[in-house]
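Trainee: Quick one: sequence and predicted model below, then my questions.
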Amino acid sequence: MTQEAKPNADKPRMSPFAYLSVLLVGAYLGALFVKSEVASWERVHAMFLLQEAYMYLIIGVAIAVAMASMLLIKRLGVRSVDGKPIKYEPKPYHAGVVVGGMLFGAGWAITGACPGPIYAQIGAGEWMALFTLAGALLGMLAYAALKPRLPH
């Protein structure tokens, strides 16, 4: 097979160490989500009913950490695991952002999980989260199928 026939032939491959690093960070985040109760349906439910500020404080801390991290990444010129520079490129605002945000929020309120905590819930033995994962995957496939007709 020639070089032209392989579309990803020049793309560097991730090392086993990089895969292991990603797996360990994911496992750490999953444990953190479970222990901090971010993956708890009851906590998410109380947040959406404005009964307690716990989740809002967690989200606020996460935003502050993300801001500080992005500042450090820019200043230090950090690269991704595959050697590419990490860049922040703002997404354009459009009507689809509002509709998508409302759908995302509704799914989060009903299931008690946004994408990251779904895996933490499954890992913690909350097998009903498999239905949440199936719904998230169906939503992703529906978006992919409808993308050409949606406002962007």
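Mentor: Perfect, thanks for sending it. What you are looking at is a predicted structure, and each value in this text was computed from that prediction instead of being measured.
Trainee: make it CA atoms for all contacts and neighbour counts henceforth
Mentor: Will do.
Trainee: Tell me where this protein has helices.
Mentor: All helices of the chain, identified by DSSP state H, fall at 16-35, 41-48, 54-76, 95-111, 115-123, 129-146.
Trainee: Of those, which is nearest residue 88?
Mentor: Residue 88 sits nearest to helix 54-76 of all these, at 8.1 Å, using CA to CA.
Trainee: re earlier: with respect to burial, which of the helices of the chain scores highest?
Mentor: helix 115-123 (a mean of 20; mean count of other CA atoms under 10 Å).
Trainee: Can you name every helix or strand that that helix contacts?
Mentor: On a contact count with 3 or more CA pairs under 8 Å, 6 or more residues apart in numbering; DSSP states H and E, helix 115-123 meets helix 16-35, helix 129-146.
Trainee: who touches the shortest one?
Mentor: Which is helix 129-146. The contact list for helix 129-146 (CA atoms under 8 Å, 6 or more residues apart in numbering) reads 111, 113, 115, 118-119, 121-122.
Trainee: try it against this one:
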Amino acid sequence: MEPIVGLITGILWGYIFQRARILRFEKHIGLLTLTDLTVLKFLLSGVVVGTLGINLLATLGLAPYHLKPTFVAANFVGGVIYGLGWAILGYCPGTAPGAVGEGSLDGLFAVLGGLCGAAAFAHTYPFWKQTLYGIGGYGKVSFPQLLHLPPLLLAVLFAGLLLAFIFFLEKMGW
């Protein structure tokens, strides 16, 4: 059953990505040059839905919520690599396969680059675990724990701030 749900979900996401035009190279370059914030608004909308959805499901006991440990240095280096790849290729990992589906040859290079990067990381993982994972390892921490607030309340506040920011960007014509 899971493969069918995954296939249907993938088709729906692909359709939404295509209709929102965020599979286009120009849209990503527009984000990176801050001339077209369509991709940013789309991504933030996804964060709003995901934040509310997972916290609501977890609060109702319908889905488990598993925190992953925080490793500041590893997250920072991974973020830099991710951002550089996005800036160089003009696609993020979520939109590159969709761009390939639309016939984009440069999207194919983004997918292949991501797969090569994942393979390189997997083969060098012991090195990274010995070095970067030891710097800024805080264990399983979350903002609700740090702020002593209920997770769902914090999710609603965070989602509200993101929605306000999205509407601000729209009002400014960005």
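Mentor: It's in. Just so we're clear, the structure is a prediction, and the values are computed from it rather than from any experiment.
Trainee: After superposition, what's the TM-score, could you say?
Mentor: For this chain pair, the superposition-based TM-score is 0.78 by TM-score structural alignment, normalised by the length of the first structure; 130 aligned residues with a CA RMSD of 1.5 Å.
Trainee: that older thread, in TSV: the helices of the first structure, plus distance to residue 88 of the first structure.
Mentor: Rendered in TSV, the data for the helices of the first structure read as follows (distance: least, CA to CA, whole Å):
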stretch	distance to residue 88 of the first structure
helix 16-35	20
helix 41-48	29
helix 54-76	8
helix 95-111	18
helix 115-123	21
helix 129-146	23
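Trainee: To residue 87 of the first structure, which of the ones you listed lies closest?
Mentor: So among these, helix 54-76 is nearest, using CA to CA, at 7.7 Å.
Trainee: Where in the second structure does the closest one fall?
Mentor: Aligned by TM-score structural alignment, helix 54-76 of the first structure falls on residues 38-60 of the second structure.
Trainee: hmm, who's touching the matching stretch?
Mentor: Applying CA under 8 Å, 6+ apart, the external contacts of stretch 38-60 of the second structure come out as 22, 27-28, 31, 63-65, 151-152, 155-156, 158-159, 162-163, 166, 174.
Trainee: swap the cut-off to 6 Å and go again
Mentor: 22, 63-64, 152, 155, 159, 166 (CA atoms under 6 Å, 6 or more residues apart in numbering).
Trainee: For the alignment partner in the first structure of residue 88 of the second structure, give its distance to residue 121 of the first structure.
Mentor: Counting by TM-score structural alignment, residue 88 of the second structure corresponds to residue 110 in the first structure. Look at residue 110 of the first structure and residue 121 of the first structure: by CA to CA, to the nearest Å, they are 15 Å apart.
Trainee: With residue 66 of the first structure instead?
Mentor: Using CA to CA, residue 66 of the first structure is found at 23 Å from residue 121 of the first structure.
Trainee: mind checking how far stretch 140-152 of the first structure is from the chain centre?
Mentor: Between the centre of stretch 140-152 of the first structure and the centre of its chain there are 19 Å (CA atoms, centre = their mean, to the nearest Å).
Trainee: how long is it end to end?
Mentor: End to end - CA to CA - stretch 140-152 of the first structure spans 16 Å.
Trainee: same thing with stretch 30-37 of the second structure?
Mentor: OK, stretch 30-37 of the second structure end separation, CA to CA: 7 Å.
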